[in-house]
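K.L.:
pasting the structure only:
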């Protein structure tokens, strides 16, 4: 197994793909976090002025709005580890280089297990680098008053790193299942970039079925980081309203509306709590990964 793992690392390091995808993922994380931090800082400032003019004694402009930019940046950047994972098996099947690995190893399962171990570590690498990029962008673009506390910041980053690892394995499973890098990339990018977000928006708009979005792969993955940021802001708002002594005038509709608003802003409309979103996305990842691996245990490699 050790030799197979070493061989998989060499396959990756001796090509340009790993850094060709890593560089734009970092740049995207920095850019989106920077813009998101700036945008939500301006929103918070405007919100504070509106509340002051209305004589409302609630400092919602002092909440951790920058966490939304941090969350959004990490969610967007997960596209790259997903693509990286999608090419893990699919590109080898397409070039028939996996034939040699299957024929020289003790079993196909050993080859696929070695790939899984290696790509988990690469998912961690992508996650850590993306987290650092998002941190830099958020710190530069955000007003200090709206930055999350250190503990909340770390939790968001950790959930983002976990999302990168799971997206890597998710992409690997889809690539292994389809056996074509072009087909795998088209399916994954269309779903993650277009079909998933649009369907979440449409489903969440139907209030009776809003949580269905949180059961989808894209919705549950975004819920990992998005629910963390949304719950942070929601709790801060509740505490501030309670401290102001005005909680009795806040209706349930206002509470639910605010909760839905911050979840939508965090990119996690209809998502469940962080831990439940994580379990749902783990289940989706396991489904596609295991199915892809089983498919390749019996695939014709001639």
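P.N.:
Received it, and whenever you're ready, just let me know what you need. Treat the numbers as computed from the prediction; the structure is a model and nothing was measured.

K.L.:
alpha carbons only for contacts and neighbour counts from here, please
P.N.:
Noted.

K.L.:
what about the helices in the protein?
P.N.:
Applying DSSP state H to the chain gives helices spanning 2-13, 17-53, 66-77, 79-95, 98-104, 108-141, 150-178, 181-190, 196-205, 217-244, 252-265, 274-297.

K.L.:
Provide a list of residues in contact with residue 89.
P.N.:
Residue 89 is in contact with 98, 172, 175, 176, 179, counting by C-alpha atoms under 8 Å, 6 or more residues apart in numbering.

K.L.:
can you rerun that using 6 Å?
P.N.:
residue 176 (C-alpha atoms under 6 Å, 6 or more residues apart in numbering).

K.L.:
now it: how far from residue 296?
P.N.:
Residue 89 is 9 Å from residue 296, where distance means C-alpha to C-alpha, to the nearest Å.

K.L.:
rewinding a little: of the helices of the chain, give the one that comes closest to residue 211.
P.N.:
helix 196-205 (7.0 Å; C-alpha to C-alpha).

K.L.:
check what contacts that closest one and list those residues.
P.N.:
210, 213, 218, 270.

K.L.:
now with 8 Å, please.
P.N.:
Contacts for helix 196-205 (C-alpha under 8 Å, 6+ apart): 209, 210, 211, 212, 213, 216, 218, 219, 269, 270.

K.L.:
burial of residue 223, as a residue count?
P.N.:
If you count neighbours by other C-alpha atoms under 10 Å, residue 223 ends up with 36.

K.L.:
swap in residue 243?
P.N.:
By other C-alpha under 10 Å, the residues close to residue 243 number 12.

K.L.:
just residue 186 next, same as before
P.N.:
12.

K.L.:
circling back: quick one, which of the helices of the chain is packed in tightest?
P.N.:
helix 66-77 (a mean of 30; mean count of other C-alpha atoms under 10 Å).

K.L.:
tell me which other helices or strands that helix touches.
P.N.:
helix 17-53, helix 108-141, helix 150-178, helix 217-244 (3 or more C-alpha pairs under 8 Å, 6 or more residues apart in numbering; DSSP states H and E).

K.L.:
need the contact list for residue 228.
P.N.:
So residue 228 contacts 155, 156, 273, 274 (C-alpha under 8 Å, 6+ apart).

K.L.:
not counting sequence-adjacent ones, nearest residue to the first one?
P.N.:
If I follow you right, that is residue 155. Leaving aside its sequence neighbours, residue 155 sits nearest to residue 228 (C-alpha to C-alpha, 6 or more residues apart in numbering; 7.7 Å).

K.L.:
one more structure, for comparison:
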């Protein structure tokens, strides 16, 4: 019975999502940017696709935020809480739906990335197909985790605009400042690989074989953390975000 209840909640979340334009309004610029990044890239196919996935990953996170926090803006969260068997179950249903959509974003973006490589006149290279196929699967996991992180933040903050701004500011500015301070003050040169965005980016970069993708400081002698380790680190951040979202849902007064 609990499993059937979760299926019903996920189906309800899917209906809510399909009734809005948010999912495709975020997907369209994501795929176009992915195409543009690979079209102007001079890297190998796998590295170009990895760079594109890194560049457009915030769209998956923002979708997760919207998936969670839109109900607060539309004032439908009270009804959702009352019709769900529990607030935690509702959050987990949103997590499941957002993870599926996030993975779908990566699945759609990769073919557009390959199209960009072709339109840019670059060679695919031998063995590129198998690497890109594996990168697609890894990208789907990373994007699913980004969407999960977005749900956690959206449920924790409870305000759609504030949650989106928090995610955007963190991804564009806050983590950069944290990394620079860690490098310059504490000489922690590989700290980025253990921060949320850095661990996600390094997962994609490491799998593609480019250990210096989007790195602030080039350090040829730096020991680079394996991609599967940084993926586990990012999984930890996603778990923390979900727990935070559940805690926020449990303790928030919605009356």
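P.N.:
Looks like it arrived, so ask away. Predicted model only: the values in this text are computed from it and were never measured.

K.L.:
shared neighbours of residue 89 and residue 296 of the first structure, anything?
P.N.:
residue 176.

K.L.:
which ones are touching the corresponding residue of the second structure for residue 194 of the first structure?
P.N.:
Counting by TM-score structural alignment, residue 194 of the first structure lines up with residue 173 in the second structure. Listed by C-alpha under 8 Å, 6+ apart, the contact set of residue 173 of the second structure is empty.

K.L.:
burial measure for the alignment partner in the first structure of residue 76 of the second structure, as a count.
P.N.:
Under the alignment (TM-score structural alignment), residue 76 of the second structure pairs with residue 97 in the first structure. Residues contacting residue 97 of the first structure under the criterion other C-alpha under 10 Å number 13.

K.L.:
what's the match for residue 26 of the second structure in the first structure?
P.N.:
In the first structure, the residue paired with residue 26 of the second structure is residue 21, using TM-score structural alignment.

K.L.:
and what of residue 87 of the second structure?
P.N.:
By TM-score structural alignment, residue 87 of the second structure lines up with residue 108 in the first structure.

K.L.:
likewise residue 211 of the second structure?
P.N.:
Aligning on TM-score structural alignment places residue 211 of the second structure opposite residue 263 in the first structure.

K.L.:
if we can go back for a sec, so which of the helices and strands packed on helix 66-77 of the first structure is nearest residue 259 of the first structure?
P.N.:
The closest of those to residue 259 of the first structure is helix 217-244. By C-alpha to C-alpha, the value is 6.2 Å.

K.L.:
run the chain-centre distance for the closest one.
P.N.:
Mean C-alpha position of helix 217-244 of the first structure versus that of the full chain (C-alpha atoms, centre = their mean, to the nearest Å) differs by 16 Å.

K.L.:
got the angle between it and helix 150-178?
P.N.:
Taking axes from the mean of the first three to the mean of the last three C-alpha atoms, to 10 degrees, one finds helix 217-244 of the first structure and helix 150-178 inclined to each other by 170 degrees.

K.L.:
now do helix 217-244 of the first structure against helix 66-77, angle only.
P.N.:
On the basis of the same axes, to 10 degrees, helix 217-244 of the first structure is oriented at 180 degrees to helix 66-77.

K.L.:
for residue 165 of the second structure, see how far away the match of residue 194 of the first structure is.
P.N.:
11 Å.

K.L.:
how close does the residue with the shortest distance to the centre of the second structure get to residue 121 of the second structure?
P.N.:
The second structure has residue 146 as the residue nearest its centroid, 2.2 Å off, counting by C-alpha atoms, centre = their mean. According to C-alpha to C-alpha, residue 146 of the second structure and residue 121 of the second structure sit 31 Å apart.

K.L.:
what's the answer for residue 79 of the second structure, then?
P.N.:
Taking C-alpha to C-alpha as the measure, residue 79 of the second structure falls 53 Å from residue 121 of the second structure.

K.L.:
correct me if wrong: residue 41 of the second structure contacts residue 50.
P.N.:
No - using C-alpha atoms under 8 Å, residue 41 of the second structure makes no contact with residue 50, being 10.9 Å away.

K.L.:
quick one: map residue 240 of the second structure onto the first structure.
P.N.:
Residue 240 of the second structure maps onto residue 287 in the first structure, with residues paired by TM-score structural alignment.

K.L.:
just residue 154 of the second structure next, same as before
P.N.:
Using TM-score structural alignment, the equivalent of residue 154 of the second structure in the first structure is residue 175.

K.L.:
ok, now which ones touch that match?
P.N.:
85, 86, 87, 88, 89, 90, 181, 184, 185, 292.

K.L.:
circling back: closest to residue 146 of the first structure among the contacts of helix 196-205 of the first structure?
P.N.:
Comparing the contacts of helix 196-205 of the first structure against residue 146 of the first structure with C-alpha to C-alpha places residue 269 closest, at 21.8 Å.

K.L.:
how close does the closest one get to residue 1 of the first structure?
P.N.:
Taken as C-alpha to C-alpha, the span from residue 269 of the first structure to residue 1 of the first structure is 42 Å.

K.L.:
next one: residue 138 of the first structure
P.N.:
Look at residue 138 of the first structure and residue 1 of the first structure: by C-alpha to C-alpha, they are 41 Å apart.

K.L.:
and what of residue 110 of the first structure?
P.N.:
Residue 110 of the first structure sits 7 Å away from residue 1 of the first structure, going by C-alpha to C-alpha.
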